[in-house]
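Undergrad: One predicted model, sequence on top.
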Amino acid sequence: MSVKVRQITITIRTIVNGLCYFATFVFGINSLGLLLNSGQLAINSIMGGSTNNENGSKIEENVDSLSPVKENVAEGIKSTGGKED
């Protein structure tokens, strides 16, 4: 085997090993984050923290507050004939 082919083989092997190490590190950090998140959710549910019903009502309030904006936009489109500049 020539020296150049051997160098190319070693380079490719090094790149593949580096990518595998990087992927392992990324997946490890993701799994740690998911475990911490599930622990936080479990603690919140045990301690009686924020429930989904409270969050849902807040979202509905925000949507209702945007309805005048929607009406103004609709009126603006009607007055210009639906044409944009």
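TA: Nice, I can see it. Numbers count the residues shown, from 1 in each chain.
Undergrad: drop to CA atoms for contacts and neighbour counts, all remaining ones
TA: OK.
Undergrad: ok, then the element right after the helix or strand where Val26 lies?
TA: Using DSSP states H and E, Val26 sits in helix 3-47. Where DSSP H and E defines the elements, the next helix or strand beyond helix 3-47 is helix 52-65.
Undergrad: List the contacts of the spatially most central residue of the chain.
TA: Residue closest to the mean C-alpha point of the chain, counted by CA atoms, centre = their mean, is Asn30 at 12.4 Å. Asn30 is in contact with no residue at all, counting by CA atoms under 8 Å, 6 or more residues apart in numbering.
Undergrad: Below is structure B, check it against A:
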Amino acid sequence: MNTPSTLPPHINRHVVITGIVQTEAVRLGSNPADRLSTEDVHRIGQEIADELDGNNVEMAHVHALVRAKVDLALQERKAAVAQH
């Protein structure tokens, strides 16, 4: 399956981006104790969809935003777990 190079504004971006967030969260959070919750995944997906609202967006940009936000959320999660 070919992946489009842009994410057009007329599709449900939240759903598409949340799927990318989920994939990246599983890939980066290899330790089950460090994984993001479903609520975190949906929140990050919605935040990114809101940031990108309105225009065609390069998928490379979407993936970069997802990686950055998921990495930050995982670091915060690890820090919170370490404090307990």
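TA: Alright, I've got the coordinates. Remember, predicted model here, so these are calculated numbers, not experimental data.
Undergrad: where does the TM-score land?
TA: The TM-score (TM-score structural alignment, normalised by the length of structure 2) is 0.33; 32 aligned residues with a CA RMSD of 2.4 Å.
Undergrad: What are the boundaries of the helices in structure 2?
TA: Taking DSSP state H as the criterion, structure 2 contains helices spanning 13-28, 38-51, 59-83.
Undergrad: Of these, which is nearest Thr6 of structure 2?
TA: helix 59-83 (5.1 Å; CA to CA).
Undergrad: Report all helices and strands that the closest one contacts.
TA: Applying 3 or more CA pairs under 8 Å, 6 or more residues apart in numbering; DSSP states H and E, one finds that helix 59-83 of structure 2 contacts helix 13-28, helix 38-51.
Undergrad: Now render those helices as CSV, adding mean neighbour count and distance to Ala60 of structure 2.
TA: Listed next are the helices and strands packed on helix 59-83 of structure 2 as CSV, based on neighbours: other CA atoms under 10 Å; distance: least, CA to CA, whole Å:
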stretch, mean neighbour count, distance to Ala60 of structure 2
helix 13-28, 18, 12
helix 38-51, 17, 13
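Undergrad: wait, which of these is closest to Val66 of structure 2?
TA: helix 13-28 (5.9 Å).
Undergrad: which residues are contacting that closest one?
TA: Residues contacting helix 13-28 of structure 2 (CA under 8 Å, 6+ apart): 7, 35-36, 41-42, 44-46, 48-49, 62-63, 66-67, 70-71, 74.
Undergrad: hang on, the earlier thing: any idea how far the residue nearest to the centre of structure 1 is from Leu36 of structure 1?
TA: Here the criterion is CA to CA, to the nearest Å. By it, Asn30 of structure 1 lies 10 Å from Leu36 of structure 1.
Undergrad: At the geometric centre of structure 2, which residue do we find?
TA: Geometric centre of structure 2, nearest residue: Val21, 2.8 Å, by CA atoms, centre = their mean.
Undergrad: Compute the distance between Leu19 of structure 1 and Thr11 of structure 1, please.
TA: Distance from Leu19 of structure 1 to Thr11 of structure 1, counting by CA to CA: 12 Å.
Undergrad: Thanks a lot, catch you later.
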